[in-house]
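Visitor: Provided below are the primary sequence and the corresponding predicted coordinates.
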Amino acid sequence: MKAIVQDEYGSTDVLRLGEVDKPAAGEGEVLVRVHAAAVDAGFWHLMTGLPYLLRLMGFGFRSPKVPVRGREVSGSVEAVGAGVTRFRPGDEVFGFCEGSFAEYTCAPEDRFLPKPVNLTHVQAAAVPISAVTALQALRDAGRVRPGQRVLVIGAAGGVGTYAVQLAKAFGAHVTGVCSTAKTDLVRAIGADDVIDYAREDITDRARSPYDLIVDTAGNRTLSHLRRALTPRGTLVIVGGEGGGRWLGGTDRVLRALLLSPFVRQRLLGLFSAERQEDLRTLSELVEAGKVTPVIGATHPLGEAVEALRRLEKTHARGKTVITM
């Protein structure tokens, strides 16, 4: 079968469209014919192997342990292994997996759920990792409550577009931070206010302080972010870019965790988990019309490598999806 593979860590130059063996469904597993697969933020770290901490976590020290990229998927069940009871061939599903940038992928049945009936496969593929991350940042780490003032930094990105919509669904007053070209998008998905970071600062006292800041952009200092918080506000750092080759953006998370016990503000880093129960919650919100995936671009598998090269040099607008 055709797939986007890499044999070594590096830039998008290590990616290629190649032929690999079609997986088979083992006991408790589901083989899915992929219709669409989304690019999540973690893709870039798994591609480059940076920070090195990621390699020590079991993703492969010298080269990728799983050579096929992609971890979000929507498709139809092709076959099921022994013991599978929740799905049968032909069912439309979406969820988490390893190696979704391919014609077929395989994973345990508890990694999938029925595809929301009101979403296309392209839309459904864009939900699992990014939307679950946003949900956990707001509900679990941020403990968002109705009426709170919430600031979402990186509001036009994959996680950010979900964070804006979910914060509104939880009853918060939401301000999104994005570039000039994306302000209309952020307003369209429900933000009450928008900050163009090229023209304004998040610490502008006419807007701040905020009860909760969800930072998905990863380039502001802790001291700068804290100035935009209420005295007992909460900061949730989602991922991070830059930093050294060993810790990358996680060094900012570590500094936040070390500082938090000594200040009144809650400073947290989010290491999201791919939980089926959270994906089910999101599926219900999607079917209720409270959350809608934002798709920035779609590309067929045969053009995916070149598309990813272009995407490497830009800031994503919503989610990028690869179709089969």
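Guide: The structure has been received and is ready for your questions. Numbers count the residues shown, from 1 in each chain.
Visitor: When you work out contacts or count neighbours from here on, use the C-alpha atoms and nothing else.
Guide: Noted.
Visitor: how about the helices in the chain?
Guide: Secondary structure of the chain (DSSP state H): helices located at 42-48, 52-54, 121-125, 128-135, 158-169, 183-188, 222-227, 250-259, 276-287, 304-312.
Visitor: May I see those arranged in JSON lines, with mean neighbour count as well?
Guide: Compiled in JSON lines, the helices of the chain are given as follows (neighbours: other Cα atoms under 10 Å):
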{"stretch": "helix 42-48", "mean neighbour count": "18"}
{"stretch": "helix 52-54", "mean neighbour count": "16"}
{"stretch": "helix 121-125", "mean neighbour count": "26"}
{"stretch": "helix 128-135", "mean neighbour count": "26"}
{"stretch": "helix 158-169", "mean neighbour count": "27"}
{"stretch": "helix 183-188", "mean neighbour count": "18"}
{"stretch": "helix 222-227", "mean neighbour count": "15"}
{"stretch": "helix 250-259", "mean neighbour count": "18"}
{"stretch": "helix 276-287", "mean neighbour count": "17"}
{"stretch": "helix 304-312", "mean neighbour count": "16"}
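Visitor: And here is the other one:
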Amino acid sequence: MKAIECLKYGAPENLVLNEVEKPSPKDNEVLIKIHATSVTTSDVLIRGLKASPVARFMVQLIFGFGKPKNSILGMVSSGVVERKGKDVTLFDIGDEVFAYGSVSPTKRHFGSYAEYICLPEDWNLALKPTNLSFEEAAAIPYGGLLATHLLKRTSLKSGDRVLIYGASGSIGTMVVQLAKNAGAKVTSVCSSKNFGMVHSLGSDKLIDYTSSNAEAQLETYDYVIDAVGNSKSSVLKEKSKKALTPNGKYISIDQGTPLTPKDAFINLKTLAEQEKIKPVIDRVYPLEKMAEAHQYVEMGHKRGNVVITV
């Protein structure tokens, strides 16, 4: 099968299209013919290994020194079940599915930058929402699960005021929608070119972080949610950390280890089918343009998700 392999950490050019052995499903696994995957910020961070010396060491301790132990990156997939192991009961051949290759910090499976992948049936794997294309389905798991992780650290209730810093990215666009579904009053921080899109997702107020009077537009919030983490900072972000009500809370995506439980994954599927959340896709690239897709994501200005068709 065709797959994109990461030959070593570093530049996007280290992502190379090769022919590799097609996987075979174990007794509890399904073999998925992948139709779409996505390039996430996490993928770019792993491939580029741009971090502090301590963080670089930790990344290599987990993923491999010098180059990834699993040379095929990618954790998001959508496609069709082509084969299944003898113990599989939840899926049939021909089922259209979508998946995220992680159910806990110790149970992860990369490999979606390829034509095929095998995953256990009880992992974050489900029938694809029928109202979404394969490309749209591939744009849900990463941002949706991380957004859910952020909001689970709140006690969000209807009427709460929430500021979302980085509202136009893959995580931020999902936080906006999930917070709005909970009845929050949402203020979104992003560039003005993304105002229309973020407003359509439910934002009540918008702040352009490049504006000269951005800090003056801050109010006080029950929750300030940082969906971009330490990779980006500004005077506005630093001031927003203190723009809290007496019992307010600042929450960053870089705090703690994100959890991706199966119930959260299934909830995203349900919300998508009910059209309570919708994936945002910025660009779509073919598999052979993976390096170009990584270059674009690395620039840090994508709207929502970058999807790869396989």
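Guide: Okay, I see it. Bear in mind that the values here come from a model prediction, so they are computed numbers and not experimental data.
Visitor: can you redo the helices of the first structure as a markdown table with distance to residue 293 of the first structure?
Guide: Formatted as a markdown table, the helices of the first structure follow (distance: least, Cα to Cα, whole Å):
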| stretch | distance to residue 293 of the first structure |
| --- | --- |
| helix 42-48 | 18 |
| helix 52-54 | 28 |
| helix 121-125 | 6 |
| helix 128-135 | 9 |
| helix 158-169 | 7 |
| helix 183-188 | 12 |
| helix 222-227 | 28 |
| helix 250-259 | 27 |
| helix 276-287 | 8 |
| helix 304-312 | 19 |
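Visitor: so what's residue 34 of the second structure up against?
Guide: Residues touching residue 34 of the second structure, when contacts are defined by Cα atoms under 8 Å, 6 or more residues apart in numbering, comprise 77-80, 112, 114-117, 310.
Visitor: Excluding sequence neighbours, find me the nearest residue to it.
Guide: In space, residue 34 of the second structure comes closest to residue 79 once its chain neighbours are excluded; the distance is 4.3 Å by Cα to Cα, 6 or more residues apart in numbering.
Visitor: contacting residues for the one you found?
Guide: With contact taken as Cα under 8 Å, 6+ apart, residue 79 of the second structure is in contact with 32-36, 96-98, 134.
Visitor: how about a cut-off of 6 Å?
Guide: Residues counted as contacts of residue 79 of the second structure (Cα atoms under 6 Å, 6 or more residues apart in numbering) are 33-35, 96-97.
Visitor: which one in the first structure is aligned with it?
Guide: When the first structure is aligned by TM-score structural alignment, the residue opposite residue 79 of the second structure is residue 75.
Visitor: How about residue 115 of the second structure?
Guide: In the first structure, the residue matched to residue 115 of the second structure (TM-score structural alignment) is residue 103.
Visitor: The closest residue to that match other than its chain neighbours and residue 61 of the first structure: what is the separation?
Guide: If you skip the residues right next to it in sequence, residue 103 of the first structure has residue 34 as its closest partner in space, 5.3 Å away by Cα to Cα, 6+ apart. Counting by Cα to Cα, to the nearest Å, the separation of residue 34 of the first structure from residue 61 of the first structure is 28 Å.
Visitor: Same question for residue 104 of the first structure.
Guide: Residue 104 of the first structure is 26 Å from residue 61 of the first structure, by Cα to Cα.
Visitor: How about residue 228 of the first structure?
Guide: In this structure, residue 228 of the first structure and residue 61 of the first structure are separated by 39 Å, where distance is defined by Cα to Cα.
Visitor: Same question for residue 37 of the first structure.
Guide: From residue 37 of the first structure over to residue 61 of the first structure the distance is 25 Å, taken as Cα to Cα.
Visitor: Who has more neighbours out of those two?
Guide: Neighbours were tallied for residue 37 of the first structure and for residue 61 using other Cα atoms under 10 Å; the higher tally belongs to residue 37 (33 against 15).
Visitor: My understanding was that the more buried one contacts residue 124; is that so?
Guide: No. Applying Cα atoms under 6 Å as the test, residue 37 of the first structure and residue 124 come out as separate, 8.9 Å apart.
Visitor: what's the counterpart of residue 291 of the second structure in the first structure?
Guide: For residue 291 of the second structure, the equivalent position in the first structure is taken to be residue 305, counting by TM-score structural alignment.
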